[in-house]
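J.: Using only what follows, build the 3D model:
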Amino acid sequence: MVLNSPGIRRVARGVRRRLRRLAEPPVPATAYRLVPEPVFILSSVRSGSTLLRVLLNSHPQIRAPHEMHLRTLAVDLTKPYSKKAMSELGLDQRELEYLLWDRILHRELVRSGKQIIVDKTPGNAGIWERLHEGWPGARYIFLLRHPASMVNSLIDNRPDRELEATVREVRGYVEAVEAARTALPGLTVRYEELTARPEEVTQEICAFLGVPWTRRMLEYRKGDHGPFVPYIGDWSDNIKSGKIQRARPLPDAADVPAALRDTARAWGYPC
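T.: Predicted coordinates for the structure are as follows:
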């Protein structure tokens, strides 16, 4: 047996590297993130998330920008040696993407001069496990609305939508939200209650986030919340009015699509 062969030397180098890493003191999880405790609103489309974000963004300590779609931003290691170089730093593609997302959150937080950042992108519901993995200290607000009301709102917004496909779309969102709500700690907020009792509900949210409540949150028309345009949030006349509009009446139980009844019951809505 040749003890000085290239293969033996490579194995020895690998063992020495692992031993050095084991000898290093553990790095606190917060050291990996510039924003260790972001707030994620997990919701479906047409659930009132844009209203909730502008109410939060009206708070002097909370920055809630438009939908950022972080999950669609990916890192591409284009060469084998790129992967090798990052591996030596303890970074794989997944962690590199977390660093990118974290940097964007941090940049927006610093620009705002505030202390808490909130991301309300509905697509985040589908990647809640990644969010929890990337930010163990993240906080979650689960925004619920009657599932059939969300279907009706989508169709009202685009009458050319096909009902069955719209129900499937909403079902995907609400099932993801419910899975996250079952697995993660957080605060549950109902859109219907937010619009009926905005002062009380926003006070509950502020208590959850550890900030004092301010009436400025209910006067969102006075703040700069960016443009209300498609693909990054609601752009309806209701949200542009600057006033909190009451939610539409709950649909009749008989009108709830069968595919949404289980979730509607789990969320406490009659069906």
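J.: can we go C-alpha only for contacts and neighbour counts from here?
T.: OK.
J.: Give me the contacts around stretch 220-236.
T.: Residues outside stretch 220-236 that contact it (CA atoms under 8 Å, 6 or more residues apart in numbering): 46, 50, 54-55, 57-58, 65-68, 121, 239-243.
J.: Only the buried residues of that stretch, if you could.
T.: By 16 or more other CA atoms under 10 Å, the buried positions in stretch 220-236 come out as 220-221, 225, 228, 232-234.
J.: With secondary structure added, can I get those residues in TSV?
T.: TSV is the format used below for the buried residues of stretch 220-236 (DSSP: H, G, I helix; E, B strand; the rest coil):
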residue	secondary structure
Y220	helix
R221	helix
H225	coil
F228	coil
I232	coil
G233	coil
D234	coil
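J.: Quick one: distance of stretch 172-184 to the chain centre.
T.: Its chain's average C-alpha position is 12 Å from that of stretch 172-184, according to CA atoms, centre = their mean, to the nearest Å.
J.: how about it: buried residues?
T.: Per 16+ other CA under 10 Å, stretch 172-184 contains these buried residues: 173-178, 180-181.
J.: Stretch 189-201 too?
T.: 189-192, 194-195, 198, 201.
J.: now do stretch 78-88
T.: Neighbour count says stretch 78-88 has K83 buried, by 16+ other CA under 10 Å.
J.: got a list of contacts for it?
T.: Taking CA under 8 Å, 6+ apart as the rule, stretch 78-88 contacts 77, 92.
J.: how far is that stretch from where the chain is centred?
T.: 30 Å.
J.: now stretch 263-271
T.: The answer for stretch 263-271 is 23 Å, by CA atoms, centre = their mean.
J.: quick one more, to check against the first:
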Amino acid sequence: MPLHDDKSEPIFILSCERSGSTLLRVIVDTHPDIACPAQLSLGPTCANLYNAIYYSIGQRLSVSESERIARVLREVRDIVGTLMSRYASSRDKRIWCEKTTLNVDYLKILSDVFPNARYLCLYRNCMDVVQSCLKFSALGFMEELAPYVRDDPRNLAAAMAESWLDKNTKILDFETRHPGRCLRVSYQNLTLDPQTTIPAIFRFLGVSWDDGILETIFSAEHDRGEGDLKVHFSKEISRDSVGKGRSIPSKAIPKHLQARINVMNDCLGFDSLETFYKNPHGDRSATTRSEGLDLDAFFRSQAPNIISERRPKVGNLRGVCHIVVEGERGGAWTIDLSGVDSVIRKEKSGLSADCTIAIAHAAFCELVERSVSVGEIYESGQASVRGSEHLALQFAILLFG
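T.: This next block holds a predicted model:
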């Protein structure tokens, strides 16, 4: 008997990039009935499988064209559905969910393959998305955004706004045509009023609600993969990103784009750009950095205590990490966790290590103070990794998570 049931109701999170889909996926994944991994690109997978089956065994079927298409779709549904059902079952869950932003371009095939699927349509303020895209792309634009940068390389803010318009138009059109299968979710409501927004999401998905879910979102185990790195260092749902888009001058968006954005904002129930920019600036004030931090004292006294306290929570962490704090007041230290005991050495030069983390002195000080997260430092380009990125992430969680 196949593991996959044609009547099952998988879930897809639909959003453009930098709209909070990773946050929403870990929220959904926290529910005891739902397994939601990092992005798996099931939209492109379904499209490729459909073509492969249709033009191979599909051509050997002596049936009408409509029946041929129906059989190929069932074949794709069985392959992908069985894979995902096995994944959910391995986590003792009965429903699966997927969140790849690229799925926005594959809504027709997803809907055909999974006619009973439900969709969480996640929308975020355009300028907040623009600001987040530009901040995240300091070292290069992700593949999904690259075409928009290529088309408008002289105005990156406009390019990101065009991406937002393009993708949210597709999501809104799909939502309009499938109202009973879609729930609109606002990133602002999700972050500012999670106590109301999250239970409504689970009611739509037809699963039970427990207030304890809100308390375990960031302590529950979630499988790693592509997505927003910050979520792995979060302790609570942050409101800090709402309104960040005001740091982008409104004049950076051409008038014709502003008009289109306002039409979309009206459809989504968002403020117009004019109203958005009139509101008080929502950014946090800059945090004073502890330039006087004694790095030697930190690695000699604080770090061993931190490692001793937190190492059991990180799991079976084994390896050697070289930490280079850059700048005039920096230095280099090696944390050796290859054995049972932890060993910290100050090094004059980089020795053999499984991973190396290079970080600006001021940024390191902020991490010690807990005034910023590891994810924020990494996204801003103030830290880089050589060697095993996974191991470096584990060491960062150990010290500053």
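J.: Once they're superposed, tell me the TM-score.
T.: Here the superposed chains carry a TM-score of 0.76, computed using TM-score structural alignment, normalised by the length of the first structure; 237 aligned residues with a CA RMSD of 2.9 Å.
J.: Please say which position in the first structure F202 of the second structure maps to.
T.: Using TM-score structural alignment as the criterion, F202 of the second structure maps onto C206 of the first structure.
J.: Going by secondary structure, that match is in what exactly?
T.: Using DSSP states H and E, C206 of the first structure sits in helix 198-209.
J.: for that helix, packing partners?
T.: Secondary-structure packing of helix 198-209 of the first structure (3 or more CA pairs under 8 Å, 6 or more residues apart in numbering; DSSP states H and E): strand 187-190, helix 191-196.
J.: quick revisit: which among the buried residues of stretch 220-236 of the first structure gets closest to V211 of the first structure?
T.: Lowest distance from V211 of the first structure to those (CA to CA) belongs to Y220, with 17.5 Å.
J.: Alignment lookup: the closest one to the second structure.
T.: In the second structure, Y220 of the first structure lands on I217 (TM-score structural alignment).
J.: just to revisit the earlier point, which of the contacts of stretch 220-236 of the first structure fall in strands?
T.: With strands defined by DSSP state E, no entry of those lies inside them.
J.: And for the residue lying closest to A396 of the second structure once chain neighbours are set aside, the neighbour number?
T.: Computed as CA to CA, 6 or more residues apart in numbering, the closest residue to A396 of the second structure that is not its neighbour in sequence is V374, at 7.1 Å. A count of nearby residues for V374 of the second structure, using other CA atoms under 10 Å, gives 25.
J.: In contact with V374 of the second structure, which residues?
T.: Taking CA under 8 Å, 6+ apart, we find V374 of the second structure in contact with 230, 233, 367, 396, 400-401.
J.: Secondary structure element holding L399 of the second structure?
T.: Per DSSP H and E: L399 of the second structure is located in helix 389-400.
J.: when you align them, which residue in the first structure goes with E236 of the second structure?
T.: In the first structure, E236 of the second structure lines up with K243, judged by TM-score structural alignment.
J.: now the helices: where do they sit in the stretch 51-200 of the first structure?
T.: Applying DSSP state H, counting those that start in this stretch to the stretch 51-200 of the first structure gives helices spanning 80-88, 93-112, 128-134, 147-157, 163-183, 191-196, 198-209.
J.: Please apply the same query to the stretch 251-400 of the second structure.
T.: 255-268, 273-278, 295-297, 303-314, 361-369, 374-379, 389-400.
J.: Most tightly packed of the ones you listed?
T.: Highest mean neighbour count of the helices of the stretch 251-400 of the second structure: helix 361-369, a mean of 21 (counted as mean count of other CA atoms under 10 Å).
J.: what does that one correspond to over in the first structure?
T.: Across the first structure, nothing matches helix 361-369 of the second structure (TM-score structural alignment).
J.: which helices and strands does that helix pack with?
T.: Here helix 361-369 of the second structure touches strand 320-326, going by 3+ CA pairs under 8 Å, 6+ apart.
J.: what does the strand it packs on correspond to over in the first structure?
T.: Under TM-score structural alignment, there's no match for strand 320-326 of the second structure.
J.: same thing with stretch 343-352 of the second structure?
T.: Under TM-score structural alignment, stretch 343-352 of the second structure corresponds to no residues of the first structure.
J.: if we can go back for a sec, and the gap between the match of F202 of the second structure and T188 of the first structure?
T.: 13 Å (CA to CA, to the nearest Å).
J.: Repeat that for R46 of the first structure.
T.: R46 of the first structure sits at a distance of 16 Å from T188 of the first structure (criterion: CA to CA).
J.: Of the two, which one has the most company?
T.: Counted by other CA under 10 Å, R46 of the first structure and T188 do not tie: R46 has more neighbours, with 20 against 16.
J.: Which residue of the second structure sits opposite that one in the alignment?
T.: So, by TM-score structural alignment, R46 of the first structure is matched to R18.
J.: how about the match of F202 of the second structure, what does it touch?
T.: Contacts for C206 of the first structure (CA under 8 Å, 6+ apart) come out as 212-213.
J.: What are the contacting residues of stretch 92-104 of the first structure?
T.: Outside stretch 92-104 of the first structure, the residues within contact range by CA under 8 Å, 6+ apart are 32-35, 70, 73-77, 83, 86, 134.
J.: what do you get for stretch 247-258 of the first structure?
T.: Counting by CA under 8 Å, 6+ apart, 146, 148-149, 167, 191-192, 195-196, 270-271 sit against stretch 247-258 of the first structure.
J.: Switch those residues over to JSON lines; also include distance to P212 of the first structure.
T.: Formatted as JSON lines, the contacts of stretch 247-258 of the first structure follow (distance: CA to CA, whole Å):
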{"residue": "H146", "distance to P212 of the first structure": "29"}
{"residue": "A148", "distance to P212 of the first structure": "34"}
{"residue": "S149", "distance to P212 of the first structure": "32"}
{"residue": "V167", "distance to P212 of the first structure": "39"}
{"residue": "Y191", "distance to P212 of the first structure": "21"}
{"residue": "E192", "distance to P212 of the first structure": "23"}
{"residue": "T195", "distance to P212 of the first structure": "20"}
{"residue": "A196", "distance to P212 of the first structure": "21"}
{"residue": "P270", "distance to P212 of the first structure": "34"}
{"residue": "C271", "distance to P212 of the first structure": "37"}
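J.: Go through the residues you listed and name the one nearest H106 of the first structure.
T.: Y191 (28.2 Å).
J.: Ignoring the adjacent residues along the chain, who's closest to the alignment partner in the second structure of the closest one?
T.: Using TM-score structural alignment, the partner of Y191 of the first structure in the second structure is Y187. In this structure, Y187 of the second structure finds its nearest non-sequential neighbour in R124, 5.1 Å apart by CA to CA, 6+ apart.
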